[in-house]
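Participant: next input, structure requested:
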Amino acid sequence: MAVLAYASAVISTLFRLLAYIFLRVIPARLGPKALPALYVLHLSSLALLPADESAPPRPATHKNGNGISSKDEINETKPLPAIPAQRSHIDTVKTLLLSIPSPIKALTAANILINTILLLLVVDLVLEPYLDDAKDVIFTRVGAVYPDSARIVIRYPHENSTDGALVIVLWRQITLYGDPVWTSGPTVNLTQENDWVSTAVLDSLWPSTDYEYALGDAEGNKLPYPPNPIHFHTFPDPRLSTGSHFRFLATSCVTTNFPYKPFNGRRIKGFDLLADYLWPSRTVTQAGVNSVSDALNETDSSANSRSALDKFLPDNLAPPAEFLMFLGDFIYADVPFYFGDNAEHYRRLYRRNYQSESFRKVYENLPIFHAYDDHEIINNYMGAGNDSKLPFASADDAFKLYNANSNYNPAEPGQHYYHFRFSDTAFFVLDTRRYRSDVTEQDDAASRTMLGDKQLAALYEWLGKVNNTATFKFIVSSVPFTSLWQHDAQVDSWAAYPSEKLSLLNALHSVPNVIIISGDRHEFAAIKFNGEGQGHTILEVSTSPLSMFYIPFFRTLKSTSDGTVNTIKEAKTVVGGEEVTSLVEDELPQEEVVKYIAEGNYKWSSFEVDTRDPEHPVVKLEVVIDGFPAYSLEIIGRPVELKVSSALGSVVPNGFLNILDKIGLNPISWF
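Facilitator: Model prediction:
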C-alpha cells in the first residue's frame, strides 16, 4: 500500500501544479477537464488508503531470556531523546506542501481543503463568464473619427420596453468662452433584438476641434448616464499639407481577471495600467500645472481635450493619444471553456468587457478602432470565404454590434477591412480570418490566400493611392506578417501563405515608410524586412497581450530567416575633402529581429508620428510592458513629396458646404 500513498501524493501535487498553471500562467482548454478528474482521483486514492498507512514504523523489540524486551532495557539504561519540535513542524509543512498522506486526520483534512479551494477557484474562472451575463451594462464610446464626423456606440437597455427605446445624442463644441447650448443630434432606436446596442453618426463637425456629447431621452432630457459628457477630438483635414504630430496606441488580446485573482472577476488589469499610462497626474504636474482641470481653465473637459491642454505641456512630452488600435482577440469565446455556438454566448462576453470599470476608464476617454482575430470566433479560425461556416454567424453578429459598426466605412459593403487617414498618415486594417484558406484542406501552399481576391485588390489599390499622398503607411494585421515565429505560428500566421505574402512583400518594398502592426503572439517583437536591390525597408511591430497570458521559459522566435536578399544601399565617404556617394551591395537576411521581449502579461505599443518637418519624418515607438517603458525605437522615414489639394473647399465641413449650396452659392466653383 506504500505505492498507493506515493501515488496519492503525486496526483495531488500534479493537481496543484496544473491548477496554478491554469489560474496564473495559461488558462488552457484542457484545464476544465483535467483538473476535476485529478481532484476526484486524489480523493479516491485517499479513500483506498488504510487509516495508519502513513504512520512511522515502530521500533523493533526482542525478548531476552528474562522476558524483558531490549527496548525496555534501552529505555531503562538510556532514554530515547525526544523529537525536536522544529522537526515536527518541518514534517507538517512537507506534508501540506507535497500533499503526503498522513495518519493525522487534521493534516489529511487540510490537504483536502487546499485542493478543494483550488478547484473552486478554477470553477470560478471557468463559469464566471457564463454566470455574470452583464445584461444591465450601460455604456457609450467613440469609434471612428473623421475630420467632420464621428461614430458613437450606445448601449442603454430598457427591459420594460417591448418596442425599443429612443436615445438622442446631445452634442456641443468645447470652448473656453462659456458653455454653448446643447444641440440635438442623431436619434437611435435601441431594441432588445440588437441587445440594446446601436451606433450613431454625429456629423457637420469641424476638423481638429474638441467636442463633447451626452445622451438624452426622446424628449431631449439628459439621461443619468453618462454622468459627465464624453469628449472627443475630430481629425485634421488630410488634404492640408501641414504635416502632423500625433500619437496612437496598438495592442491585442484581452480577457477579464487573468492572471486570476479571487473576487476580481470584472477587472482587466491591462486597461488599468493603460489608463495610468495615458492620463497620469504626475505628467501634468511636471508641466507646472496642478491638475488636469486647472490646465483646462475650469472648462468641463478632460485630459483628452487637445486644444486646452496642449499649450500647458512642454514640447518634449508626447502629444495626447488620438486613438487605440485594438488588433483582435477582444474576447476569448473558447478559452478557458467554449459554451457553444449561439449569439447570446458571444454577446455576453462583449458585455462583460464593457462592464469592466478597468475598460470604462479607457473607452470613455479614447476612440477605439477594432480588428478581429480567431478568438472572437474560435481558435485558429479559417473562414475560406464561407460565411456559413460555423460559428462565424453568431460570432460576427456580436462583433458587428459592439465593435465593427463603429469602425470606419469598409472598403467593400459588409466587410470588416477598412482604411482611414490621420492628416498625412494612412492606415489599412486587414481582415485575416474571414477569407484565409483552410491549410488543413489545401496542401498547395502556392495557391493559398490570406486575404481573398477582393481584399487583396483593395489593399493594392490603397497602396497605389497612398504611395505619394501619405508620409507614413500603417498596415494593420491581426496576425504576424513575419515567418520567424515557429510551431503553431507556421500554420496560423502569414507563414502559411508564402506566395501571397511574397507578392505583397515585393509591392511593399516599392512604397516608402511602410510599417506593419500586428498582435496575436502574446509577445513583443520588432522585425525588419530587407528589400532586394534598393527596395524600401519595412518594419513590423507585433505587440500583445494587453491583458492575458504569456508563457515563461518557452521561446519560438528565430532571430533571422533562412532566405537572404542582396540589398543596395547608398554609402557616403569623404574623398579629397569632398563627400562622395556610392552604392554598396550587401547580402542580408530577408527577415531579421530588431528586438524581442517575451515577458509580460500587459503590453502595448505607443507610436508618436511627427511629420512637421517634411524632410525628416519620424515615428517614435515606445513599448510598455507591465506598466513600465521597456523599449524605444526611433523610426526614420524618407521624405515624400505629397500630392494633396490645397483648395479652400478641402477645409470646409460638408455641413457648411450644404448650407452655402442651399442659399445658391457653390464654393467649389470658386477654385
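Participant: from here on, contacts and neighbour counts on C-alpha atoms
Facilitator: Noted.
Participant: please enumerate the helices of the stretch 51-200 of the chain.
Facilitator: Under the criterion DSSP state H, counting those that start in this stretch, the stretch 51-200 of the chain carries helices at the ranges 70-77, 85-97, 105-131.
Participant: pick the most buried one from those.
Facilitator: helix 105-131 (a mean of 16; mean count of other C-alpha atoms under 10 Å).
Participant: ok, the closest residue to V609 other than its chain neighbours - contacts?
Facilitator: The shortest distance from V609 to any non-neighbouring residue, by C-alpha to C-alpha, 6 or more residues apart in numbering, is to V619 (4.5 Å). V619 is in contact with F607, E608, V609, D610, E634, I635, I636, G637, counting by C-alpha atoms under 8 Å, 6 or more residues apart in numbering.
Participant: tell me the SS of V619?
Facilitator: strand (DSSP: H, G, I helix; E, B strand; the rest coil).
Participant: got it, and Y338?
Facilitator: From three-state DSSP, the assignment for Y338 is coil.
Participant: contact partners for it?
Facilitator: By C-alpha under 8 Å, 6+ apart, Y338 has no neighbours at all.
Participant: run through the neighbouring helices and strands of the helix or strand V201 falls within.
Facilitator: Per DSSP states H and E: V201 is located in strand 197-202. When contacts are defined as 3 or more C-alpha pairs under 8 Å, 6 or more residues apart in numbering; DSSP states H and E, strand 197-202 packs onto strand 150-155, strand 183-190, helix 392-402.
Participant: can you give me the angle that strand makes with helix 392-402?
Facilitator: Following axes from the mean of the first three to the mean of the last three C-alpha atoms, to 10 degrees, one obtains 50 degrees for the angle between strand 197-202 and helix 392-402.
Participant: what angle sits between strand 197-202 and strand 150-155?
Facilitator: 150 degrees.
Participant: now do strand 197-202: everything it contacts.
Facilitator: Contacts for strand 197-202 (C-alpha under 8 Å, 6+ apart): 149-156, 169, 185-191, 401-402, 405-406.
Participant: possible to save the helices of the stretch 51-200 of the chain as a markdown table with distance to V623?
Facilitator: Listed next are those as a markdown table, based on distance: least, C-alpha to C-alpha, whole Å:
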| stretch | distance to V623 |
| --- | --- |
| helix 70-77 | 72 |
| helix 85-97 | 39 |
| helix 105-131 | 29 |
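Participant: run this one through as well so I can compare:
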Amino acid sequence: MSNWFTIATALSSALIRIASFIFLRWIPGHVFPPVILACSGIYISSTVLLLGPANEESGEATRTEKSRTKLRKQDASERGFLSALLIGVPSKKNVFTTALNIFINLALTGFTLDFLYRGRVLYPTDELAFSRIGYVSPTTANLLVREPHVANFPVTIKYQEATHSDSDYWTEEGKIYQLNAAKDFTFPVTIKNLKPSTQYRYTLSNNQTGTFITAPQSGTQSANRLSFLTSSCIKPNYPYSAFSHPLRILGLEQVSHAIKKLPSLNRLSFMLFLGDFIYIDVPLRHGSSLDEYRAEYRRVYSSPSWHEPADERPIDLPWIHTMDDHEIANDWDKGNMTHPYPEAADPFNLYHV
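Facilitator: You can find the predicted model right below:
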C-alpha cells in the first residue's frame, strides 16, 4: 500500500509544481486552480499516511515485497538532495528535504489562492472614487467621474491652462449634485470651449485632479503628425508576484516609463486600447451578474499603477476602447444581445467615455 502512497505523493507534487508555474507565470487558465487544489489535498493526505505509524505496520507486512523491489526502488534519504527535492516524496530519514518539499508545495498552493482572492477580499472597490480623461477633440475633453460618497456632493469641476500659475484662475465647468447605483455612481462630463493643442489641468472638489492635452485643429501644422499607442489585455498582478499589490498592472507602469523617454515630437495623443480591458472569466468566473461585471472594471481602475509615475500618469492619457471577448466571455462570438452581453455592455459603456 505504501507504494501507492509514494506514487500518489510524487505525481501530486509534480502536478502542483508544473500547474502552478503555468498558472502563475504563463497562462492563468480556469482549469489550473482545481488541479492545483485537488493535487494539494492528495499530496497532504498521502504525505501524512507515508509518515504515519500505520505505514510502518504496513511496511512490516510487506517486507517480502520490498525485498523483491529493493534494486528498483530507493528511499528518499538515499537519493541525492536535488533528486529528492524534485520527486517530492517524504522520508522520515531526511527531515530537511521532507520539510522543504512540503513547504514548496503548500507555498505554491497558497500563491494560487492569493492570486485568486487577495484582491477581491482585501481590496473591495465599492468605495472607489476616481476621474479619468476619455476622448479629446480640439475644443472639448470628456471626463469620467466616479463618486459614491454622499458627503462629497456637490462635486465641482474646474479647469485651467497648465501654464497658469495663479491658483485662483480656474474656469468652472459645472457641478454634479448626486450620483446613484443605477449608473454605478459614474457621470461623464464634457469640458468645453478649450483651445487646440493646449495642455490643461482639472480639479474636482472631491480632491481628484489630472491633466490632459487637447487635439490639434484639423488643417494646422501640428495636425500633420499624430502619434498614438495601442495595447490590449489587462490582468492585475500578472505574471503573479507575491510581493506586488494584488491590483498592480505592471504593463501600465512600463508604458508610462516608455512614454517618458519619447521625444516631444512623438508626444502621444491617445491610447487605442484593443480590448480585454477586463478578464471576467480568468482565472475564474465568480458570476455573470451586472454587479460582478461592474466590480471587474472598478478593480482595474483601483490599481495604483494608474497613478505612477506622478509626472506621466496613465490615467491622464486619453483612452479609446474597443470591446473584445473577455469583456463578455472567452471566445464570445455569438453576435447577439443575449445574456451575459447586456450585463457586460453596461459597465463598458459607463466607464469608457
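Participant: of the contacts of V619 of structure 1, which is the nearest to N506 of structure 1?
Facilitator: G637 (18.8 Å; C-alpha to C-alpha).
Participant: re the thing from before, in TSV: the contacts of V619 of structure 1, plus distance to I516 of structure 1.
Facilitator: Formatted as TSV, the contacts of V619 of structure 1 follow (distance: C-alpha to C-alpha, whole Å):
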residue	distance to I516 of structure 1
F607	12
E608	15
V609	14
D610	17
E634	15
I635	13
I636	15
G637	14
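Participant: show the buried residues in those residues.
Facilitator: F607, E608, V609, D610, I635, G637 (16 or more other C-alpha atoms under 10 Å).
Participant: the first one: what's it in contact with?
Facilitator: Residues in contact with F607 of structure 1 (C-alpha under 8 Å, 6+ apart) are R247, F248, L249, V619, K620, L621, E622.
Participant: secondary structure class for it?
Facilitator: Taking three-state DSSP as the rule, one finds F607 of structure 1 in the strand state.
Participant: now it: how far from L278 of structure 1?
Facilitator: 13 Å (C-alpha to C-alpha, to the nearest Å).
Participant: go on, the fourth one?
Facilitator: Between D610 of structure 1 and L278 of structure 1 the distance is 19 Å, computed by C-alpha to C-alpha.
Participant: likewise the third one?
Facilitator: With the distance defined as C-alpha to C-alpha, V609 of structure 1 ends up 16 Å from L278 of structure 1.
Participant: cool, and the second one?
Facilitator: Between E608 of structure 1 and L278 of structure 1 the computed distance is 13 Å (C-alpha to C-alpha).
Participant: list the contacts for the most centrally placed residue in structure 2?
Facilitator: Centroid check for structure 2 by C-alpha atoms, centre = their mean gives P236 as the closest residue, at 1.4 Å. By C-alpha under 8 Å, 6+ apart, the contact set of P236 of structure 2 is P246, L247, R248, I249, L250, V300, S303.
Participant: which two in these are spaced the farthest apart?
Facilitator: L250 and V300 (12.0 Å).
Participant: who has more neighbours, those two?
Facilitator: Per other C-alpha atoms under 10 Å, whichever of L250 of structure 2 and V300 has more neighbours is V300, with 21 against 18.
Participant: correct me if wrong: the more buried one contacts L247.
Facilitator: Yes. With contact defined as C-alpha atoms under 8 Å, V300 of structure 2 counts as touching L247 (7.0 Å).
Participant: any idea how far the residue mapped onto P101 of structure 1 from structure 2 lies from Y238 of structure 2?
Facilitator: In structure 2, the residue equivalent to P101 of structure 1 is P90, according to TM-score structural alignment. Distance of P90 of structure 2 to Y238 of structure 2, given as C-alpha to C-alpha: 32 Å.
Participant: likewise for A223 of structure 2?
Facilitator: Taken as C-alpha to C-alpha, the span from A223 of structure 2 to Y238 of structure 2 is 37 Å.
Participant: what does L122 of structure 2 give?
Facilitator: 17 Å.
Participant: between the two, tell me which one has more neighbours.
Facilitator: Each of L122 of structure 2 and Y238 has its neighbours counted (other C-alpha under 10 Å); Y238 has more, 21 against 9.
Participant: structure 1: which residue goes with the more buried one?
Facilitator: Matched to structure 1 by TM-score structural alignment, Y238 of structure 2 sits across from F258.
Participant: circling back to that earlier point, ignoring the adjacent residues along the chain, who's closest to the match of P101 of structure 1?
Facilitator: T98 (4.7 Å).
Participant: do I have it right that that neighbour meets S91?
Facilitator: Yes. Taking C-alpha under 8 Å as the definition, T98 of structure 2 is a contact partner of S91 at 6.1 Å.
Participant: buried stuff in the helix or strand P34 of structure 2 falls within?
Facilitator: Secondary structure assignment for P34 of structure 2, by DSSP H and E: helix 32-51. Buried residues in helix 32-51 of structure 2, counting neighbours by 16+ other C-alpha under 10 Å, are found at 32-33, 35-37, 39-40, 42-44, 46-50.
Participant: what of stretch 127-138 of structure 2?
Facilitator: Neighbour counts using 16+ other C-alpha under 10 Å place A129, F130, S131, R132, I133, G134, Y135, V136, S137, P138 of stretch 127-138 of structure 2 among the buried residues.
Participant: now the equivalent of the first one over in structure 1: how far from L505 of structure 1?
Facilitator: It stands for A129 of structure 2. In structure 1, the residue matched to A129 of structure 2 (TM-score structural alignment) is I138. Distance of I138 of structure 1 to L505 of structure 1, given as C-alpha to C-alpha: 44 Å.
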